[in-house]
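Participant: 3D model of this:
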Amino acid sequence: MTDKNKADQQASPNSSTRPDHSSTSAQRARLLARLKLGPIDTITARRVLNILMPAARIKELKERGHAIDAVRISKTDDQGRTHHGIAQYYLAGPIDQQSTGEA
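Facilitator: As a prediction, the model looks like this:
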């Protein structure tokens, strides 16, 4: 290996040595933790939790046994545009029941 290759390798460490905050399991964990604090809507989940597809993560959490429901709301985004029919998710059962199962 040349000195340049060694320097390149050190400058950009192997992805396995860095935590993958974008993985679906990390996204599920962030979303579930946030749901335990209270309802969250799709726009907020995208912007604050960095979850591009919150509905998919909600579906996966439901498949893992978490009781999650949604209501449809209107919400204005950061650019001042109002969106109608945005899902606002919340835990449907008591929070102590929500602590079981894999995120």
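Participant: only C-alpha atoms from now on, for both contacts and neighbour counts.
Facilitator: Noted.
Participant: is it true that residue 87 lies in a helix?
Facilitator: No. Judged by DSSP: H, G, I helix; E, B strand; the rest coil, residue 87 forms no part of a helix; its state is strand.
Participant: isn't it up against residue 68?
Facilitator: No. Counting by CA atoms under 8 Å, residue 68 is not a contact partner of residue 87; they are 11.6 Å apart.
Participant: which residues are in contact with residue 22?
Facilitator: Contact analysis of residue 22 by CA atoms under 8 Å, 6 or more residues apart in numbering lists 50-51.
Participant: okay, residue 23 and residue 29: tell me how far apart.
Facilitator: For residue 23, the distance to residue 29 (CA to CA, to the nearest Å) stands at 10 Å.
Participant: centroid-nearest residue for the chain?
Facilitator: Nearest to the mean C-alpha position of the chain, by CA atoms, centre = their mean, lies residue 27 at 3.5 Å.
Participant: so it is in which element?
Facilitator: Taking DSSP states H and E as the criterion, residue 27 maps to helix 24-35.
Participant: let's see this one next, to set against the first:
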Amino acid sequence: MSEHKKGQPNKASPEKTHVENTSGTAQRARLLERLQAGPIDTFTAIRELNIVRPGARINELRGLGHKILTHRLTLTDDQGRTHQGMALYYLSTNAPAQVTA
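Facilitator: Model prediction:
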């Protein structure tokens, strides 16, 4: 059991947050660590990070003060279906070259 002061959230270290951990804290830690490496789209967040609702975690990270931007694009899912208006998330400091904010 981890120790933390009463009334303070239990912080999840990205190194200790395995994809099996579905707590909001662990999902936010994984997503933030991934965003620091570069942009991530909705399907990749679901598939690789085990985050079922990436938009909700992005909103929470924004609420914590992280400057995360969104670019909308068309993506094809694993079954070959095309989806318009999908999100590509990135930290404002890690903007991909093809995206203009």
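Participant: got a TM-score for the two of them?
Facilitator: For this chain pair, the superposition-based TM-score is 0.71 by TM-score structural alignment, normalised by the length of structure 2; 76 aligned residues with a CA RMSD of 1.5 Å.
Participant: quick revisit: more crowded one of residue 23 and residue 29 of structure 1?
Facilitator: residue 29 (17 against 11; other CA atoms under 10 Å).
Participant: how near is that one to residue 20 of structure 1?
Facilitator: 12 Å.
Participant: which parts of structure 2 are strands?
Facilitator: Using DSSP state E, the strands of structure 2 run over 40-41, 68-76, 82-91.
Participant: among those, which is the most enclosed?
Facilitator: Stretch with highest mean neighbour count among the strands of structure 2: strand 40-41 (a mean of 18; mean count of other CA atoms under 10 Å).
Participant: how close does that one sit to structure 1?
Facilitator: Following the fit onto structure 1, the mean deviation recorded for strand 40-41 of structure 2 is 0.5 Å by mean CA distance after the TM-score superposition for structure 1.
Participant: quick one: that strand to chain centroid distance?
Facilitator: Computed by CA atoms, centre = their mean, to the nearest Å, the separation of strand 40-41 of structure 2 from the middle of its chain amounts to 8 Å.
Participant: so the residue nearest to the centre of structure 1 touches residue 21, yeah?
Facilitator: Yes. Using CA under 8 Å, residue 27 of structure 1 is in contact with residue 21, at 7.1 Å.
Participant: and the strands of structure 2 as TSV, adding distance to residue 58 of structure 2?
Facilitator: Output for the strands of structure 2, formatted as TSV (distance: least, CA to CA, whole Å):
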stretch	distance to residue 58 of structure 2
strand 40-41	11
strand 68-76	7
strand 82-91	8
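Participant: among the ones you listed, which comes closest to residue 61 of structure 2?
Facilitator: Among the strands of structure 2, strand 68-76 comes nearest to residue 61 of structure 2, with 8.0 Å by CA to CA.
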